[in-house]
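> following is a predicted model, sequence given first.
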Amino acid sequence: MITVGILGGGQLARMMVLEAAPLGIRFVVFDPAADACAGQVAPLQVGAFDDLAALEEFASRVDVVTFDFENVPAASARWLAERKPVFPSPAALAVAQDRLSEKTLFQELGIPLPPFADIGSREQLAAKVAEFGLPCILKTRRLGYDGKGQFRLRSEADIDAAWQALGAQADKTGLILEGFVAFDREVSVVAVRGRDGEFRAWPLTGNWHVDGVLSASLAPATVSAAQQQTAISYARRVAERLDYVGVFALELFCRGEELLANEMAPRVHNSGHWTSDGAETSQFQNHVRAVLGLPLGDTRVLGHACMLNWIGQMPDPAPVLAEPAGHWHDYGKQPRDGRKVGHANLREDSTAALAGALERVGAALGRQAQVAPVVQSLRDGGVTPA
């Protein structure tokens, strides 16, 4: 029996284990936290990501290694790759860990994106703000996610405040300034590439964020067929250049018919959670299929699907479970402000039926503000599933 090792024991690892277990695969999860939630469903080895003795033991227990978040040290992934196959590759992980490397890659591949610049001093920051115009966003090049490590500049007076907030990171994680995009909507491509080069993508997903954290996702997104094709072509370019193996997400801004790249995530992604209950094959099972060299599953959507993120604490599951195609996912985490603790998936055959289900759930849970933009998008007209 094959054993897959997962670096990182959060909810993404947990869902990989649960959805790939029917394939007859065993898992070992490696995480610094003794209460990592994936440890509730698979053997958990506790250790620091840079503890070579612990990693040596981990490698001895598994046949292939993957990871569930992008801040695993690339050096540790490279060290493991000398002992066991690691997918996605440490090289792909290293590119996605650095916003400057990532955006440089997009530029080289001819994928449109907002202006960006490496920032090493307060003087460089001021010069690039003048060049890009306001507003713009200063970010750490590394270790930022869910809106962390960012400062939005709205006026010249914010230059000093931004440098005071993040300038100390210039020599540690590096800094990047990005021009602001007045976008119409945010979308993502969740795609998978196998060890043999086979490439598949799920329908484009529409996303809504609150305070930098994903609040809801809708698939298929309300975009044109041309945008679907363009977005998937961008994802294919990235996957082929990096010789990528596994699932990844490419986040994009829509501005009219134009698509601009924001960032990529080298792993299964929050905006792909709907695939567990709304697609022929979920992102989690397809990721495991890819890293093991198994045939990839069909990525077609089954009707229309929406994912609602639960942040901080879990609400009452009853209103979701009362829906004919309502699905509940509790990550087994302790409640904490700002923490992703679970999600719900709703799926229906028509946009009207899904809008009705969302309105009922939103009203019952007091989440009307969370579901309102999704309902509006559905009523504006969605994309018919292929």
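It's in.
> going forward, measure contacts and count neighbours with C-alpha atoms only.
Fine.
> so who does the nearest residue to residue 97 once chain neighbours are set aside touch?
Spatial nearest neighbour of residue 97, chain neighbours left out: residue 142 (5.8 Å); criterion: Cα to Cα, 6 or more residues apart in numbering. For residue 142, the contact set (Cα atoms under 8 Å, 6 or more residues apart in numbering) comprises 97-99, 173-174.
> and residue 142, how far from residue 352?
Separation of residue 142 from residue 352 (Cα to Cα, to the nearest Å): 42 Å.
> what separates stretch 359-376 from the chain centre, distance-wise?
23 Å (Cα atoms, centre = their mean, to the nearest Å).
> just confirm residue 250 is within a strand.
Yes: according to DSSP: H, G, I helix; E, B strand; the rest coil, the state of residue 250 is that of a strand.
> once you drop chain neighbours, what's closest to the spatially most central residue of the chain?
Centroid-nearest residue in the chain: residue 269, 3.0 Å away (criterion: Cα atoms, centre = their mean). Distances taken as Cα to Cα, 6+ apart put residue 249 closest to residue 269, at 6.2 Å, once the chain neighbours are dropped.
> residue 267 is in contact with that neighbour, correct?
Yes: between residue 249 and residue 267 there is a contact at 7.2 Å, judged by Cα atoms under 8 Å.
> please say which of the two ends up with more neighbours.
Taking neighbours as other Cα atoms under 10 Å, residue 249 and residue 267 compare with residue 267 leading, 27 against 22.
> now do the contacts for the more buried one.
67-70, 246-249.
> try this one next to it:
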Amino acid sequence: MSNPILPGATIGIFGGGQLGRMTAMAARAMGYRIQVLDPDPACPARFVVDSCIEAGWDDTREAANLARGCDVVTLEIEQISPASMAAAAALTPVRPGGAMLAIIQDRIAQKDWLHRNGFPIGDYRAVHSLDELRAAIPALGGKCFCKSAQGGYDGRGQGKVGFNPNISFSSAADAEAELHGAWQALGEGPGVVEQAVDLEREISVLVARTPSGEVAVYPAAWNHHEHQILAWSVIPAPIPAPLEAEARRIATAIAEAFHLEGILAVELFVTTSGQLLVNELAPRPHNSYHASERACVTGQFEQLVRAVCDLPLGAVDVVQPAAIANLLGEVWLNPDGTPREPHFDAALSVPGLRLHLYEKLRPRKGRKMGHLSAVANTPDEAVARVLQAMELL
């Protein structure tokens, strides 16, 4: 039975980054009050919420204070400690819940859970030492991605082995040096080593599910990464209908297995043989679905509000194809590192383009400062427009 949390209530958010900011903006448009918890006193959400608690992800007292003033709490980042989740959940509903987050925030636990539940994933090994890493690489074919078990995103906490054509594996010294580099990228701690796959493209599927069990599954997004950071994404993904249906089926089954309350992004690899493999899970709004704000009847941020408040979910039909391109800190920097002003006026001359900035005060390389979005008649045209605007910056 539905027990909706209606407008006028207060929603708490663990995290005040750009995802929390955009969730707060959607919630405010629907008449909710918003409180966030974030360790950064100048987090992007601070400027659009009713109150902001400055505290770390492991501060159980402040997590309880956040929950005490809210009718429901959700999250925009995975790094919340289990103790903080439990402290909040003792006082108000936390959606998604701590049990699901504990699995997803640890890559070893996440891979093991997916494997145990029969979802398609690539071959992998959990490693806890340099010796285990040294044994895992040849067992997985020599060309591998290495990822830290916890934390790390946008290429942080990750390393690669076997991709450098300038390293000769006939040289034990070269091979050992690359292994040590990968181990250092992991933070010299537990991690996952993944066998490289023959990749045709990367896609993602976003699923929303309410506590009452209503489910909505978005069309797949096609994602393009550069230097392990999402460069651009487009909805709908131009993929065959049977592949789309299978991707949505997998994502829905994962959400149901978790008894999801909220939204879940499922990142998938499409191999050159047409196989789908789950890459990673994100129990929050996702960079690849920023385009849903313009492509779909209901954007992901409004959908998160609906889901955690146990309201009827919004339609996810595509109104028009839309693409986004991330604006990283480099856009504000000259090649020598000195500051520059992007030519936003030139970019906005592209038909169908919009600018989205996150009010982050200090640009730096690799930091997501905002994004551009563009609509068009086809996915390819939407991508072309947003890339044209990027060139004009």
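Perfect, I can see it now. Keep in mind it's a predicted model, so treat the numbers as computed, not measured.
> and the contacts of residue 142 of structure 1, which two are furthest apart?
97 and 174 (11.5 Å; Cα to Cα).
> so where do the helices sit in the stretch 201-350 of structure 1?
With helices called from DSSP state H, counting those that start in this stretch, the stretch 201-350 of structure 1 shows them at 225-241, 275-278, 283-292, 318-321.
> nearest to residue 109 of structure 1, of those helices?
Using Cα to Cα, those put helix 225-241 closest to residue 109 of structure 1, at 6.9 Å.
> which stretch of structure 2 lines up against that closest one?
Residues 241-257 of structure 2 are matched to helix 225-241 of structure 1 when aligned by TM-score structural alignment.
> what of stretch 288-306 of structure 1?
Going by TM-score structural alignment, stretch 288-306 of structure 1 sits over residues 305-323 in structure 2.
> kindly check the end-to-end length of that stretch for me.
23 Å.
> repeat that for stretch 40-52 of structure 1.
So stretch 40-52 of structure 1: terminal residues 25 Å apart, Cα to Cα.
> list the buried residues in it.
Applying a neighbour-count criterion of 16 or more other Cα atoms under 10 Å, the buried positions in stretch 40-52 of structure 1 are 42, 44-47, 49-50.
> from the residues you listed, which is closest to residue 114 of structure 1?
Within the buried residues of stretch 40-52 of structure 1, proximity to residue 114 of structure 1 (Cα to Cα) peaks at residue 49, which comes in at 33.6 Å.
> surely that closest one touches residue 29?
No: contact criterion Cα under 8 Å: residue 49 of structure 1 and residue 29 do not qualify, at 11.8 Å.
> and the gap between residue 191 of structure 2 and residue 323 of structure 2?
Counting by Cα to Cα, the gap from residue 191 of structure 2 to residue 323 of structure 2 is 33 Å.
> of these two, who's got more company?
Taking neighbours as other Cα under 10 Å, residue 191 of structure 2 and residue 323 compare with residue 323 leading, 36 against 26.
> chain neighbours aside, what residue packs nearest to the more buried one?
Excluding the flanking residues, the one nearest residue 323 of structure 2 by Cα to Cα, 6+ apart is residue 234, at 4.1 Å.
> please apply the same query to residue 373 of structure 1.
Distances taken as Cα to Cα, 6+ apart place residue 208 nearest to residue 373 of structure 1, at 7.8 Å, with adjacent residues excluded.
> counterpart of the one you found in structure 2?
Checking TM-score structural alignment: residue 208 of structure 1 goes with residue 224.
> residues touching its match, list them.
So residue 224 of structure 2 contacts 201-202, 230-233 (Cα under 8 Å, 6+ apart).
> so what does residue 11 of structure 1 match up with in structure 2?
In structure 2, residue 11 of structure 1 lines up with residue 18, judged by TM-score structural alignment.
> just give me the neighbour total for residue 76 of structure 2.
Neighbourhood size, residue 76 of structure 2 [other Cα under 10 Å]: 21.
> how about residue 16 of structure 2, nearest residue that isn't a chain neighbour?
residue 45 (4.7 Å).
> correction: the previous question concerned residue 15 of structure 1.
Setting aside the residues directly before and after it, residue 15 of structure 1 is nearest to residue 284 in space (Cα to Cα, 6+ apart), at 6.5 Å.
> ok, residue 235 of structure 2 next?
Nearest non-adjacent residue to residue 235 of structure 2 (Cα to Cα, 6+ apart): residue 221, at 4.7 Å.
> I'd guessed the one you found sits against residue 234; true?
Yes: the pair residue 221 of structure 2 / residue 234 is scored as a contact, 5.5 Å apart, by Cα under 8 Å.
> which neighbours do these two have in common?
residue 288.
> the strands in the stretch 251-393 of structure 2, which residues?
262-271, 276-282, 322-328, 353-357, 368-375 (DSSP state E, counting those that start in this stretch).
> go through these and pick out the most buried.
strand 322-328 (a mean of 28; mean count of other Cα atoms under 10 Å).
> which strands and helices lie in contact with that one?
Counting contacts by 3 or more Cα pairs under 8 Å, 6 or more residues apart in numbering; DSSP states H and E, strand 322-328 of structure 2 packs against strand 229-235, helix 292-295, strand 368-375, helix 379-392.
> again, only using 10 Å
strand 221-226, strand 229-235, helix 292-295, strand 353-357, strand 368-375, helix 379-392 (3 or more Cα pairs under 10 Å, 6 or more residues apart in numbering; DSSP states H and E).
> mean distance, that strand to its aligned residues in structure 1?
With mean Cα distance after the TM-score superposition for structure 1, strand 322-328 of structure 2 departs from structure 1 by a mean of 0.5 Å once superposed.
> the residue lying closest to residue 294 of structure 1 once chain neighbours are set aside: neighbour count?
Residue nearest to residue 294 of structure 1 in three dimensions, not counting chain neighbours: residue 194, with 7.8 Å by Cα to Cα, 6+ apart. Residue 194 of structure 1 has 26 neighbouring residues, counting by other Cα under 10 Å.
> give the contact list for the residue mapped onto residue 194 of structure 1 from structure 2.
In structure 2, the residue paired with residue 194 of structure 1 is residue 210, using TM-score structural alignment. Going by Cα atoms under 10 Å, 6 or more residues apart in numbering, residue 210 of structure 2 touches 2, 4, 95-96, 216, 259-263, 303-304, 306-313.
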